[in-house]
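Engineer: Below are the sequence and a predicted model; questions follow.
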Amino acid sequence: MIKKHTLDNGIRIVMEKIDYVKSASIGIWVNVGSNNENEETNGLSHFIEHMLFKGTENRKANEIAEDIDNLGGQLNAFTSKECTCFYVKVLDENIKDAVDILSDMFFNSLFQQEEIDKEISVVIEEIKMYEDSPEDVVHDKLTELIFKNSPMAYNILGTEENLKTFTTKKVVEYMKKNYTPYNTVIAVAGSFDEQEFVRMINEKFKDWHNDNIKHVDPEAEYKRSVVGVNKDLEQLHMCIGNKTIGRHHKNYYPLLVLNNLFGGTMSSRIFQEVREKKGLVYSIYSFVSNYSNTGIFSIYAGMSYNQAEDALRTILKEMISIKNGNISDEEFNRAKQQIKGNYILGLESTSSRMSSIGRRELLYNEIQYPEEVIESINNVKKKDVLNVAAELFDIDSLSITFTGNLNKNKDIEDKINKVLGEKYED
């Protein structure tokens, strides 16, 4: 049973009690991510996530780490395009101390300029680490193309140029403007006393007041593109993608089934055809990134330069095959079963249960039970998947990003455009 309680100041608390465990996971979810930023503030949401670990009025940075370790707990955080989450997992006997640490970080962080300057260097190294990963480079470049002229296109980490402008004043002002009780959810899952937990949260958070902010997402101006990034690499890394639907769309679950059978697993179409049967790539998979109102469907493949044409051609042929209705009952049912299995297995930890209820309440203001998700997956029909494929697998609307040694392989873009221009429809 999932219960919800709203404090007088607007903070929502969602709770799922699980009697057979001896731990609890607690998360503070704030509806603030890179999607809230502009060109000047890009990277601040993620940077604030880092800074909350750098010392408060009551604890130095090392004392935050030591206090959590003394509890035998785990403390972490992450930032996405739509939200930031600070979370902890502890034994049920240590919930009060965990809430004290989380709330102290949330309200009493110092944001000293000395610590900001040090953390700027840390995040710049994080950016460099991602730039050294070809998969991340092509994924990020595809996101830029799909969500062009929209905050959804921003890199969550920001840019080195922006980071160097961050000051105590800039950090505090951004947090004061964007963090409000109305866009904050506190989620807990595991072993805990519900009334006592609400009392603890109320005690720590009741005096927080801030005006609600209305965030409007500008519509991205998607126009298909083929873009390369030059890097001295032994392989060519490619992303093929299209703009797709948000999590609330009626075709969300058919999209998940389509992704699973097309490239989501080792038994999927493109893994079997491109890697196993033809040996054209080492790594290939598809995935979907769904947000509140929009999303990306993408295929990643890493290959040698001379295999690029054959690999891309095979992928596109498989798209058209599915568009033409070539989905067997066996692979359709297997895809649904895999999605259900992954979902249920993922709910066997208090952390994932907390994430599930916290994210759902934050972004959609609703409670969704596992039984409802399973029913939605079961209700997907093959015709629903084909309807999604008809729009998503339109060759003329696919964007492609690639990275590799383009100085030595100057004709790669021409080869990609040549394959895209070939006739595939039967």
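Structural biologist: Perfect, I can see it now.
Engineer: all contacts plus neighbour counts: C-alpha atoms, from now on.
Structural biologist: Will do.
Engineer: who's in contact with residue 16?
Structural biologist: 1, 2, 3, 188, 189, 190, 353, 354 (CA atoms under 8 Å, 6 or more residues apart in numbering).
Engineer: That one should be in a helix, yeah?
Structural biologist: No: counting by DSSP: H, G, I helix; E, B strand; the rest coil, residue 16 is located in no helix; its state is strand.
Engineer: now it: how far from residue 93?
Structural biologist: Noted for residue 16: a distance of 17 Å to residue 93, by CA to CA, to the nearest Å.
Engineer: Pull the number of nearby residues for the residue nearest to residue 233 when sequence neighbours are not counted.
Structural biologist: Nearest residue to residue 233 in three dimensions, chain neighbours excluded: residue 404, at 5.0 Å (CA to CA, 6 or more residues apart in numbering). Residue 404 has 23 neighbours, counted by other CA atoms under 10 Å.
Engineer: structure B:
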Amino acid sequence: MNLTCQQLTLPNGLKVVLTPMPTESVTVSLLVRVGSRDETAKLNGISHFFEHMVFKGTKKWPTPMAVNRMIDSVGGVFNAMTSQEHTGFWVKIAKTHLPLALDFVNQTVFHSLLPQAELEKERGVILEEIKMFEDNPMRHVYDQFVSQVYSSTALGRPIIGLPENIKKMTRSHLVNHLQSWYQPQNMVLTVAGGLDRETEKLIGSVFADTGKDFNLKHGSVKLADKGGVKLVKKDIQQFHFCLGLTTFERIHPDRYVLGLLSLILGGNTSSRLWNEIREKRGLVYYIHAGIDSYFDTGYLVVRAGCDVNRAEEAIKITVGQLQKMTGKITDQELAEAKEYIKGHLALSLEDSQEVADLFGEDLLIEGKTKTIREIIAGVEAVTTKQVQALTKKLLADNQLHLTVVSPLADEAKFAKLVM
């Protein structure tokens, strides 16, 4: 199980990753190293706003309908996303239409018109998107957890922005955002799928005329990790909570250990939390443990929703299961977790979009790509003792954070469970 990718850098500084795959489709993905953590408090949400606006008309296709039709007319799909650390734009299309996909990404990202009339309409769309997230307790509690963990930093601000910011954003703000951050030296272009010998030349011709010098810096965060409880009272039926703690940066030597720790704890339907809380007790419909890592920090979090009358029980068991990860972990648990990761990796390698994201994000955030063999070797090298030791260290060095969205309002009662 391996893929060979070719890396090159265009004269304007744009990094390119080419990954041939035996598929009839091809994915073109342009990742830009700017996200919500790079924004000021007053312009929080601008990265996401800009991502919405690029499809509202370009020099070549001046209306939203014209933009949409270019990909719809050949049966392709396109979209964009914004995270704390990067913004991404992608097209997946039949490999015979690769020239169109490259042109589409170039036009929408570098030559968007950002029309004022569309900006006003999209402002309303984003404000409704904010309401939608707040009305979804599973999403809302997670957003509030991140806000709690990184409360004193830009990482704690919502990716989508606050309504008061969105209402004040102007076209000039978007143009300045484009000119400041959207430079080739701050980007990675990945093309994965059915490539041919002309792909490299084609990329050079499409993207050669873009860019100027880039000298902005990405600030790191300093945390005063005090842990604690954040309670958001909401008139809903369930008790939704996130329980977690801060970990470490994306390229930390223990990153594979942390991934396996999270998986054994609550990463799938064979995990300890799923078995103890859902299968044995029927306390929850959903419960899941996961990790998120940035270039300078990260966190481990358990997410769940339960009956309000059994909330204390669910939290106590979750805390207990995390603490038990410092004790015995069987060879079978670890072996099955490793096979799970390798199996999911194998499935993802069948999808050109997944492959483009895998190599593109590595190069953008870490400055280099990892081979599939390197990833598997990192996973295989982990021992049960390492998982136990890492759990002990994380619990010793960090305070637990508990975030709750529920109709209950007794913060002190839940604080006793995690302090």
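Structural biologist: Cool, the structure landed. Model, not experiment: these values are computed from the prediction.
Engineer: Let me see the contact set for the alignment partner in the second structure of the residue nearest to residue 233 of the first structure.
Structural biologist: Matched to the second structure by TM-score structural alignment, residue 404 of the first structure sits across from residue 406. By CA under 8 Å, 6+ apart, residue 406 of the second structure lies in contact with 231, 232, 233, 234, 235, 236, 237, 238, 239, 240, 308.
Engineer: Break down the first structure into its strands, ranges please.
Structural biologist: Along the first structure, counting by DSSP state E, strands occupy 2-6, 12-17, 23-30, 74-79, 84-91, 184-190, 226-230, 236-244, 283-290, 295-303, 399-404.
Engineer: Which among those strands is found nearest to residue 148 of the first structure?
Structural biologist: Set against residue 148 of the first structure and scored by CA to CA, these come closest in strand 236-244, at 11.1 Å.
Engineer: and that closest one, how far from the chain's centre?
Structural biologist: 17 Å (CA atoms, centre = their mean, to the nearest Å).
Engineer: buried subset of the contacts of residue 406 of the second structure?
Structural biologist: 231, 232, 234, 238, 239, 240, 308 (16 or more other CA atoms under 10 Å).
Engineer: circling back to that earlier point, any chance of a markdown table for the strands of the first structure, columns distance to residue 421 of the first structure?
Structural biologist: Conversion of the strands of the first structure to a markdown table gives the following (distance: least, CA to CA, whole Å):
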| stretch | distance to residue 421 of the first structure |
| --- | --- |
| strand 2-6 | 52 |
| strand 12-17 | 51 |
| strand 23-30 | 45 |
| strand 74-79 | 39 |
| strand 84-91 | 42 |
| strand 184-190 | 48 |
| strand 226-230 | 12 |
| strand 236-244 | 15 |
| strand 283-290 | 22 |
| strand 295-303 | 19 |
| strand 399-404 | 13 |
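Engineer: for these, which one sits closest to residue 417 of the first structure?
Structural biologist: Per CA to CA, nearest to residue 417 of the first structure of the strands of the first structure: strand 226-230, 7.8 Å.
Engineer: Please work out which residues of the second structure line up with that closest one.
Structural biologist: So strand 226-230 of the first structure sits over residues 229-233 in the second structure, by TM-score structural alignment.
Engineer: Please identify the residue in the second structure that aligns with residue 189 of the first structure.
Structural biologist: Per TM-score structural alignment, residue 189 of the first structure is aligned with residue 192.
Engineer: Oh, that last question was meant for residue 356 of the first structure, not what I typed.
Structural biologist: Aligned partner of residue 356 of the first structure by TM-score structural alignment: residue 358.
Engineer: and that match, how far is that from residue 308 of the second structure?
Structural biologist: For residue 358 of the second structure, the distance to residue 308 of the second structure - CA to CA - is 39 Å.
Engineer: Also residue 321 of the second structure?
Structural biologist: Taking CA to CA, one finds residue 321 of the second structure at 20 Å from residue 308 of the second structure.
Engineer: doesn't residue 293 make contact with residue 249 of the second structure?
Structural biologist: Yes: under the criterion of CA atoms under 8 Å, residue 249 of the second structure makes contact with residue 293 at 5.7 Å.
Engineer: what do those two both touch?
Structural biologist: By CA under 8 Å, 6+ apart, no residue touches both residue 249 of the second structure and residue 293.
Engineer: In contact with residue 159 of the second structure, which residues?
Structural biologist: 35, 36, 44, 45, 47, 48, 82, 83, 84.
Engineer: now for the first one: what does it line up with in the first structure?
Structural biologist: Residue 35 of the second structure maps onto residue 33 of the first structure when the alignment is built from TM-score structural alignment.
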